[in-house]
Structure formats: structure tokens, C-alpha cells
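Novice: What follows is a predicted protein model with its sequence.
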Amino acid sequence: MQSTPATTTTKYPDKPITVIVPFSAGGGSDLTARSLEKLAPTYLGQPLIVVNKPGGAGAIGWNELAGASPDGYTVGIAAIDMLLLPLYGSTKYDYPTALEPLVQVAAVPQVLAIKTDQPWRTLPELIEFARNHPGQLKFGHSGVGSFSHILGEMLCQVGGVTIEQVPFSGAGEVTTALLGGHVHFVFVNPMAAKEHVKNGTVRILAVTGEQRMVDPILAKIPTFKEQGFDIILKSWFGVAVPKDMPSEIKSKLAEGFKSIITDPEFTRNMSNFGLPVEYLGPKESQANWLADSQQLTKTLQDSGVLERIKAQKK
């Protein structure tokens, strides 16, 4: 590809930059974009225009981003879901190769939650029960092939257990099903469980991060790893751009976003939303995309979920 003459990028950016959010308002992707938007004029020299393009589990927004001109005036919010969708064979683009990461903004571990009226006090106790009673435990998740579903499949694999899957149409329904006693355990965002932990209705047995969480209410929860279960995977949000963006523009954007993300005001805003800031630059983000993609693909193949999804689509 020919290098772009320097004259085309010296003034960049000289107009507002559109940010495509592939989900509706109020979710993690949207809150990330709105937080970036507040500080963009200071660090990018132009405002960000946030455009929500929900639908197709993120595919509509990511398709638009992948097909956009790589001129630096269209960027999008990336999330771990974009590694999953192409595996199911239902997308126009292979997002990990059609898009390039600029930065990772935040990473959120998931937690395994049960109701406090259940007898299990620890993760090993839950797994032991599952081994002794195959298929009796019900696990609620937000749809076949969703991130929470895959975490449940990982648990089955590393724990050597068989569990009944109960799919719902979203994370809100999953928490409601747990509180109603319709399922025995769920994987959810810590913020979805925090208030229920405070009021004593929910107990959390494990967290999927490398370390324990810093939130004082959740800080005592052990990781899966320290309990002998090799599950380390976080849901993350970042900024991605169409492939083949000129390197000068990409560098300028990456530096601008880094300055926003490392601003204490931004960190505070994100913390208030329950989104812990975890900055990674372009190269580190790319390595993270690759590692997570390999882990998710392996789980989907080993569990047979990938075959099931593809069979359903035929």
C-alpha cells in the first residue's frame, strides 16, 4: 500500500470523529464511548460523535466500522463479543482481521454467583456436588454462544462436570432467574451482583480475573485460579479502527486516546460505572485479541457448542 503524503495528516483531525457503538445506550460499550466523549476535545482536538448502531449481537455496528474509510474519522468500540461472532459464521467480516485495535480501555472480570440459601460455600464444594450429581445443577446464561455461556462451558471442562444449560435473552433476565431460584448459578458482571451481595441474597464463589477485585465489598472473593481452576478471562472494551489506516493517523489517534484513558477524571467516571480502566496500547491489544480468540475458539470446539450453533443456522 502506498504511504499517504504527510500533508494529508498534518491537520488531522480537522473535524469531529464518529464513534460507532455496536450496542444500544446504557451498556458497557456505550458507557465507555460516552466517557471518552467527555474528554475528547481536550486530547484529540475535536469532539467525538457517538452513534449507536445496535443489532445482530454487535454485527451491524462492526460491519459498518469494518467497511468505513480508514481516514481516521470513523472509529468504533471493540468488545470481546467481536471475537465470537465470526466463529459462528454469521458475519460479513472477520472482525479480528478486518479491524485493528487502537487501545484497550477497560477490562471487567465476571463472577460466579449463587443464592445465599444454597448450601455451597466455596467453588470446590459446588464442583464436587456437580460431579456427584451429573446434570442436576442448572446454569443460567444470556444465550447460546454468549460470553457467559462460554465461561460456563469452560467450568464444565476444567471441573470435569456435566451441567444443565438454561439460556435467556439477556444479562438482566439471568440475574432475575438466579434470584427467583430458577437456576443454581450464573456468570455475571460484578456490578450486577454487588447490590445483592450487600443485601445478603447472593454469594459469589469466584472471579475470572488474574487477581482479586479491589472493590471493598468484593475484595474477599477468590479467583478461579487460586482455587485450582484454570479460568482467566475478562470482558473488555476498547477502540478499534478499519484496517489499513495510515500509520501517522493511527499513531495520533492512539496517543490521543491514551491521554484520555490515563486522565484521572476518566478513570473516576469509568469506576462509577463499574468498568475498571485497564489500558493497553495497539500492540498489546492485538496480542490480547489473539490470545482471547484462541482460548474462546478452543472452548467452543472442545465443548461442541460451535457445531451446535452452526447446525442451528443451517
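Specialist: Yep, it's here.
Novice: make it CA atoms for all contacts and neighbour counts henceforth
Specialist: OK.
Novice: The stretch 51-200 of the chain: helices as residue ranges?
Specialist: Listed in chain order, the helices of the stretch 51-200 of the chain (DSSP state H, counting those that start in this stretch) span 59-67, 81-84, 95-98, 123-132, 147-159, 171-179, 190-198.
Novice: Need the contact partners of the helix or strand following the last one.
Specialist: I take that to be helix 190-198. Going down the chain from helix 190-198, the next helix or strand is strand 202-207, by DSSP states H and E. Under the criterion Cα atoms under 8 Å, 6 or more residues apart in numbering, residues 109-116, 121-123, 179, 193, 196-197, 213, 221-224 lie in contact with strand 202-207.
Novice: Would you mind checking those residues for buried ones?
Specialist: Buried subset of those (neighbour count, 16 or more other Cα atoms under 10 Å): 109-116, 123, 179, 193, 196-197, 213, 221-224.
Novice: was I right about Gly256 contacting Leu44?
Specialist: Yes - with contact defined as Cα atoms under 8 Å, Gly256 and Leu44 form a contacting pair (5.2 Å).
Novice: Put this next to the previous one:
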Amino acid sequence: MRRRHLVQLAAATLAVASLGVQAQSFPAKPIKLVIAFPAGGPTDITMRQLADNAGKILGQPVVVENKPGAAGSLPAQLLQTSAPDGYTLAQIPLGVFRLPYTTKINWDPVKDISYVINVTGYAFGIAVPADSPFKNWNDFVAYAKANPGKLSYGSTGTLTSPHLTTELIAQKLGIQLNHIPYKGSADLATAIGGGHIMAMADSTGFAPLVQAGKVRVLNTWGEKRLEKFPDVPTLKELGLDVVQNSPFGIGAPRGTPPEVVKKLHDAFKQAMEEPSYQRALAGYDMVPIYMDSAQYTRFAQETFAREKALIEKLGLAKPN
């Protein structure tokens, strides 16, 4: 028994030592960063800039891979089957924290992810085509009240923040809308440009469409008006007590060595401070929202509880 115990102890010591060596030499090869939305949208563009900056700091490329769909949860799901070595990272949008309440999964969004760093958050709003008869938010609401279920709007996917927040707005106003989900901002922009939907709920991925004269913004969802759209009222100004900015960051598989998490955190924090990244964010009225690993973990715990309340309020919880 004593001999077996010593062998097990030696094996455990070797494993810990091996992890220490790996952490010291990390990274020794390219790192994959999986993001939750398609190429060409604001998340893809800003995260590619961040990844490029971080790769230069780490001395190895950080390669972005797009995995859109499933309310932005596919990258987080991928972490559950990836080695905890720091070479597979994922964007963690807010939709991840809703998963256990809306679908059956065999992992825990709080406990089964190593939270590395929060990097930014979205600025959201509702926009309509430039030639829409809805000149302002009152027009939108009046039509919806007169035509229940006929006003179609697109979002970046079922159970994403744009979808759920719009449904919360509709519930507060007593209106019924027709939701049409897309895989991301790029697809949504194509849909509204082609006249397939009457409105869009999105992050300010619609900013280039506004600049091109293709859409008009009716409201935004932050605490205060956006610098890029100073004439557009917030939901709070319109009498709705709703604020949504949906912070997101980067996670690694559960069990990733703390030394590796720290190295990744430090590199991405430095990458966030680069002017190139801040310029990329500014193009979509996004700003750096920094949380270190401990703060981001606490945010995950708090958000997990808060999203349960929202899902239940909207009647979208999965049956037991």
C-alpha cells in the first residue's frame, strides 16, 4: 500500500511539474480564438484586431475562427471538449449564461469555464430602413399596437441579447412583434437591406448602414446617448426602464493552469490598450470594458443569476 501511494504521489508530482514547465514555455504554438458570430460583423472585426495585437505580444499567432449560431454558445461549448492548455480560447457572450434555463446541457457555464478577461461590450439599438414609414419610436409602437404580430424585426439570433431585450421592451409596452433570427450582424444587414424585415435589433453593427444612408436608428439601449448618434433617444428617455450593454470576454477550458491564464490575461489586457483596438471598437460605438480574471468570474456568477430572472419573466424557461 505504501509503495503504491508513493508511486501515485510521484506521478502527481511529475504531472504538476509538467504543467509548470508547459506554463513557462507557453505559448509554443499558435492559439485558436473562437468567436460566436460570423465574419464581417462588429464582433469579428474588433476581435480580429485584438487577436492580432495579442499574438504579437505572446510571440505566437492568435488565429480567429468563427462559429456562429446557437445564440452565441458554440465557442463555449467547444471549450468543454478542448484540452485545458491555453491553446483554445472562446468568446463568451451573455447568451452563454442563459443556456441551462432554455435548453438541456451537461455542463455549467460558471464552473466549467476558466474566465480569462472581459474586453468590451455592445452598444445596442433598434433601426429601420431609411425609407420606412416609422420616422420615430412612437410611429413604431403605434403600428405594432394597431397590427399585433405583423411588425417583423430581425436579431442576431434566438435568445441573444438583441432578441430578449426587444421582447422585454414589447412586453413592457403590451405589443406583439414578429421575430426573425439571423446568425449575426452581417446576415441581419443583408436582410434589412433586401427588405426582408421591417426593423432590426442589433449591436451598433448597423452604424455603417446609417453612415451609408440605408437605415435610421429609433433608439439605443445604454445609460446615455451614443456619441455617434446624439439625436437618438435611449430607452430610458422613452420611458422604459431598460439598459443593455452585454459585456463579453474570453474564456478557456476549465482546469487551464493559473500561470497560463495569467499569461493570456496579461497579453490580452496589453492588446486592449493598443490604439488599433480602441479605433476598431470606436467604429461601432463600443468601448473597452476591462475585468480581470477574478472580476470576470464574479461577473459570470452574478449574470447567471440575473439571466434566470429575465428568462422566467419572458416565459421562455424550458419545461422541467
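Specialist: On my side now, so go ahead. Bear in mind the structure is a predicted one, so any value in this text is a computation, not a measurement.
Novice: quick one on the thing from earlier: Gly256 and Leu44 of the first structure: which is more packed in?
Specialist: Neighbour count, other Cα atoms under 10 Å: between Gly256 of the first structure and Leu44, Leu44 has more, with 22 against 18.
Novice: To which residue of the second structure is the more buried one aligned?
Specialist: Taking TM-score structural alignment, the alignment pairs Leu44 of the first structure with Leu58 from the second structure.
Novice: Let me know how buried Gln24 of the second structure is, in neighbour terms.
Specialist: Gln24 of the second structure has 13 nearby residues by other Cα under 10 Å.
Novice: distance of it from Val260 of the second structure?
Specialist: From Gln24 of the second structure across to Val260 of the second structure, the span is 8 Å (Cα to Cα, to the nearest Å).
Novice: Equivalent analysis for Val242 of the second structure, please.
Specialist: Between Val242 of the second structure and Val260 of the second structure the distance is 38 Å, computed by Cα to Cα.
Novice: Repeat that for Ala309 of the second structure.
Specialist: For Ala309 of the second structure relative to Val260 of the second structure (Cα to Cα), the value is 34 Å.
Novice: Please identify the most buried of the helices of the stretch 51-200 of the first structure.
Specialist: When those are scored by mean count of other Cα atoms under 10 Å, the highest mean neighbour count falls to helix 59-67 (a mean of 22).
Novice: all strands for the second structure, in order.
Specialist: In the second structure, strands defined by DSSP state E lie at 31-35, 62-66, 88-92, 113-121, 124-129, 152-155, 178-181, 199-203, 215-220, 247-253, 288-291, listed in chain order.
Novice: For my notes, please list those strands in TSV and give distance to Glu273 of the second structure for each entry.
Specialist: Below are the strands of the second structure laid out as TSV (distance: least, Cα to Cα, whole Å):
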stretch	distance to Glu273 of the second structure
strand 31-35	19
strand 62-66	17
strand 88-92	18
strand 113-121	10
strand 124-129	23
strand 152-155	30
strand 178-181	34
strand 199-203	22
strand 215-220	26
strand 247-253	15
strand 288-291	8
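Novice: tell me the most buried of those?
Specialist: strand 199-203 (a mean of 28).
Novice: give me the stretch of the first structure that it matches.
Specialist: So strand 199-203 of the second structure sits over residues 185-189 in the first structure, by TM-score structural alignment.
Novice: check contacts around Pro319 of the second structure.
Specialist: Pro319 of the second structure neighbours (Cα under 8 Å, 6+ apart): none.
Novice: Enumerate every residue touching Gln118 of the first structure.
Specialist: His184 are the contacts of Gln118 of the first structure under Cα under 8 Å, 6+ apart.
Novice: same question but for Lys214 of the second structure, I mixed them up
Specialist: Pro129, Ala130, Gly193.
Novice: ok now do the second one, which residues does it touch?
Specialist: Just to be clear, that refers to Ala130 of the second structure. Counted by Cα under 8 Å, 6+ apart, Ala130 of the second structure has contacts Gly213, Lys214, Val215, Arg216.
Novice: Would you format those residues as TSV with distance to Met198 of the second structure included?
Specialist: Shown next, in TSV, are the contacts of Ala130 of the second structure (distance: Cα to Cα, whole Å):
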residue	distance to Met198 of the second structure
Gly213	16
Lys214	13
Val215	11
Arg216	12
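Novice: Contacts only, for the residue minimising distance to the centre of the second structure.
Specialist: Centroid-nearest residue in the second structure, with Cα atoms, centre = their mean: Pro93, separated by 2.7 Å. Contact analysis of Pro93 of the second structure by Cα under 8 Å, 6+ apart lists Ala36, Gly72, Ser73, Ser246, Pro247, Phe248, Gly249.
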